[in-house]
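Peer 1: predicted model and sequence follow; I will ask about them next.
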Amino acid sequence: WVYYYQQKFGAEEPYTGKSYFPNLTPRATYAAMISYLDEQVGDIVAKLQDLGLYENTLIIFTSDNGPTYTGGADTPFFDSAKPFKTKRGWAKGYLYEGGIRVPMIASWPGHIAANTKSDHLSAFYDVMPTLCDIIGLPIPEQTDGISLLPTLLNNSQTKKHEYLYWEFPAYSGQQAVRVGKWKGIRKDIFYMNLNIELYDLGTDIQEQNNLAAQYPDIVEKIEAIMKQEHIPSSLDKFKFAQLGDK
């Protein structure tokens, strides 16, 4: 695959960064990794079919974060994270949409209808409760996740998240909350920036128009959720002294 993309892309500028191994053809290598992954998924599907298990297997393909920009990944060339590449913090490690909004593909012959879509608001921690629901195990109480099985089966999703919450101590400290169409985000917490930006994702998925001044009641609600959901960590590098952690 690398050779194929070397021929396709032509001459490249080598990657000589410090944090990853040097790479003479970073674009070709990146594309080859994607193609190899796709090929491996095909191998898994083929093996399931050979074993007669495909019709009784749920396959979920997704990611835990948006695309990276490190290690020589040429994000402008591949147009990664479009349409979210409009501001600082559009990629992995940030809590703007480019860092946390990812697609999820599910295949389950005879159960999930082909070419169906859902805009159900979910998070990665919904996968485990979903699998428990499918195999008939009780969903543990110590999880914020809910089962997506009704959505997968195109039934009415009676259980829905009231909100989603994220926090991440990297990149100067961040918090984010999603409530319906509203998204609130704090950044640079370690620099004592406790202001909350507010975006209407129904009309502004690029998070360009900060509406915090126009909707102080929504900001207040989001701030209350941030305060409620933040739990001080026992690990020093995950502590937020600016939020009162000791």
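Peer 2: Sure, I can see it.
Peer 1: going forward, measure contacts between C-alpha atoms and count neighbours the same way
Peer 2: Will do.
Peer 1: not counting its neighbours along the chain, what's nearest Tyr163?
Peer 2: Distances taken as Cα to Cα, 6 or more residues apart in numbering put Val179 closest to Tyr163, at 4.6 Å, once the chain neighbours are dropped.
Peer 1: give the contact list for that neighbour.
Peer 2: Val179 sits next to 162-164, 222 when contact means Cα atoms under 8 Å, 6 or more residues apart in numbering.
Peer 1: farthest pair within those residues?
Peer 2: Glu162 and Ile222 (11.6 Å; Cα to Cα).
Peer 1: the helices in the protein, which residues?
Peer 2: 2-9, 26-50, 75-78, 97-100, 127-135, 149-152, 216-229 (DSSP state H).
Peer 1: state the distance from the nearest residue to Gly98 once chain neighbours are set aside to Lys82.
Peer 2: Counting by Cα to Cα, 6+ apart, Trp90 is the residue found nearest to Gly98 once chain neighbours are left out, at 4.2 Å. Trp90 sits 9 Å away from Lys82, going by Cα to Cα, to the nearest Å.
Peer 1: ok, and here's another one to check against it:
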Amino acid sequence: MKRLLLLFAVVLGLMPSNATLAADTVSPERPPNIVYLMADELAYYELSHMGHPKIHTPEIDRLAAEGIRFTHARAGAPVCAPLRCALLTGKHMGHASVRANDGGTPLRAEEPTIASMLRERGYATGGFGKWGCGGRDSTGVPEKHGFDTFFGYYDQVHAHSYYPPYLICNSEEVPLAGNNGGRQGETYSHYRIMDEAKKFIRDHRDEPFFCYLPITPPHGLYDIPSDDPAWQQYAGYSWIDDPSVPQDVKNYAAMVTMIDNNLGELRQLLTELNLQDNTIVFFTGDNGGEDRFKDREHPRGYLGPNVDPRTQLGFRGGKRNLFEGGLRIPFVVAWPGHIAPGSESDLAFYHPDLFPTLADLTGATPPGDLDGISIAPTLLGSDASAQQQREYLYWEYRQQTAVIAGKWKVIRPKPRAAWQLFDLSADPGETKNLASDHPEVVAKLAGYASAAHQPVQAGTYLDPARTRHERDRQAKTGFEQ
């Protein structure tokens, strides 16, 4: 009744249309399904709605047109494993249990995750893709952290190959016919992963589900079958037919379009099952882009992942560092009837914020010690005053530290180096160090950094020799026949 009254008020012009979107966000009968598709290393500017002249992403563009696009979303870390920990646990890098990027550092035993919270809420929970938060026989395996099933790669070195001899499902090996690692084989692993994700959605259509898709493309060895439908979108393009362009560049572009097609297939499946109106679909990158495929003519990479194709201005740095190029990610969300179509937000947030956000959107109860804040009010078009504001965002990786507070960002590239200060509102490319002009700002943000850091407490391996974990890492290049 409350929903009907609000809709009636909108029709009469008594309330703005997005007022209904923020009200009644969770049905008491069935909370919304969650599909979270996260591409590995897809950069902020590598999408056609960002004006990219070479890469085709019509389905992602359509999702943005039907939902909300965030312009200041950032990764929880500039590399794979730590950011997955930040996303799943709601902890920033000063508190996270996984801060190394070795692919094997585990979550601590019994550490709460988004999946464990949603399972307590009555959700079916499935993960499909690259885990990165603990190898086999560790305290960090996904089935011990809320996932009913996880199918894909537990170790990220294993995930570099699309033709491994096997994938993992709940810590057990699933053979892939005709494969032995490397760059060739009969069974393309990503196809199997997407098939399992679709099966999970079909199998759980009658109950709320969390479908977490931290897929590997376009990262790793840049391989895609020559008959993948993505290639059709590049037929007749001169740069694709140019023999001077490395094949890996062409493969990379096709892999991004393959991901785009995957998004379209998932949304088509939701429509087929009549679940489209009660499913929140997220599409994101994981960390900032890497300036891959560089040469003299293309110093920021052939595809310019961190360069605005319209202005030729770009983010400084890239993957593995804490400049904006390593942190800024694409982030698009749609939920028919709840998120206003064609919305755009400059709210600054990062991966730790997803845990409390999904708690709000689903009516679940999160732990009380999260570092993140919910961005649900912004997603749902609430009045700006409803969005909680934070003091700062915090990162550390290896010897680097960074803090953002409002328009200001400080970075210290090494423990004994001087802090650098940038005004992101005027200088998003981080070209002008203002530390000497604003020492009081530097001191304030450096204080936040000092308060945010705690010594890391990672999980452990039940098998000290890490036998099965090491086997998975070796599977990238295969085993002797």
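Peer 2: Yep, that arrived. This is a predicted model, so every value here is computed, not measured.
Peer 1: follow-up on the earlier one: buried deepest among the helices of the first structure, which one?
Peer 2: Stretch with highest mean neighbour count among the helices of the first structure: helix 97-100 (a mean of 23; mean count of other Cα atoms under 10 Å).
Peer 1: in the second structure, what residues pair with it?
Peer 2: Counting by TM-score structural alignment, helix 97-100 of the first structure pairs with residues 324-327 of the second structure.
Peer 1: do the same with stretch 118-130 of the first structure
Peer 2: Using TM-score structural alignment, stretch 118-130 of the first structure lines up with residues 345-357 of the second structure.
Peer 1: end to end, how far does the matching stretch reach?
Peer 2: End-to-end distance for stretch 345-357 of the second structure: 16 Å, by Cα to Cα.
Peer 1: now swap in stretch 398-418 of the second structure and tell me
Peer 2: End-to-end for stretch 398-418 of the second structure, by Cα to Cα: 16 Å.
Peer 1: now do the buried residues in that stretch.
Peer 2: 400-405, 408-413 (16 or more other Cα atoms under 10 Å).
Peer 1: next: stretch 111-118 of the first structure.
Peer 2: For stretch 111-118 of the first structure, a neighbour-count test (16+ other Cα under 10 Å) marks Ile112 as buried.
Peer 1: closest one to His111 of the first structure among the helices of the first structure?
Peer 2: Per Cα to Cα, nearest to His111 of the first structure of the helices of the first structure: helix 149-152, 7.9 Å.
Peer 1: picking that back up, the residue nearest to Tyr163 of the first structure matches what in the second structure?
Peer 2: Using TM-score structural alignment, Val179 of the first structure sits opposite Ala405 in the second structure.
Peer 1: and for Ile218 of the first structure?
Peer 2: Under TM-score structural alignment, Ile218 of the first structure pairs with Val441 in the second structure.
Peer 1: what's the local residue count around Pro243 of the second structure?
Peer 2: 9 (other Cα atoms under 10 Å).
Peer 1: look up how far Pro428 of the second structure lies from it.
Peer 2: With Cα to Cα as the criterion, Pro243 of the second structure and Pro428 of the second structure are 36 Å apart.
Peer 1: got a list of what the counterpart of Asp188 of the first structure in the second structure touches?
Peer 2: Superposed on the second structure with TM-score structural alignment, Asp188 of the first structure falls opposite Lys414. For Lys414 of the second structure, the contact set (Cα under 8 Å, 6+ apart) comprises 399-401.
Peer 1: thanks again, I'm all set now.
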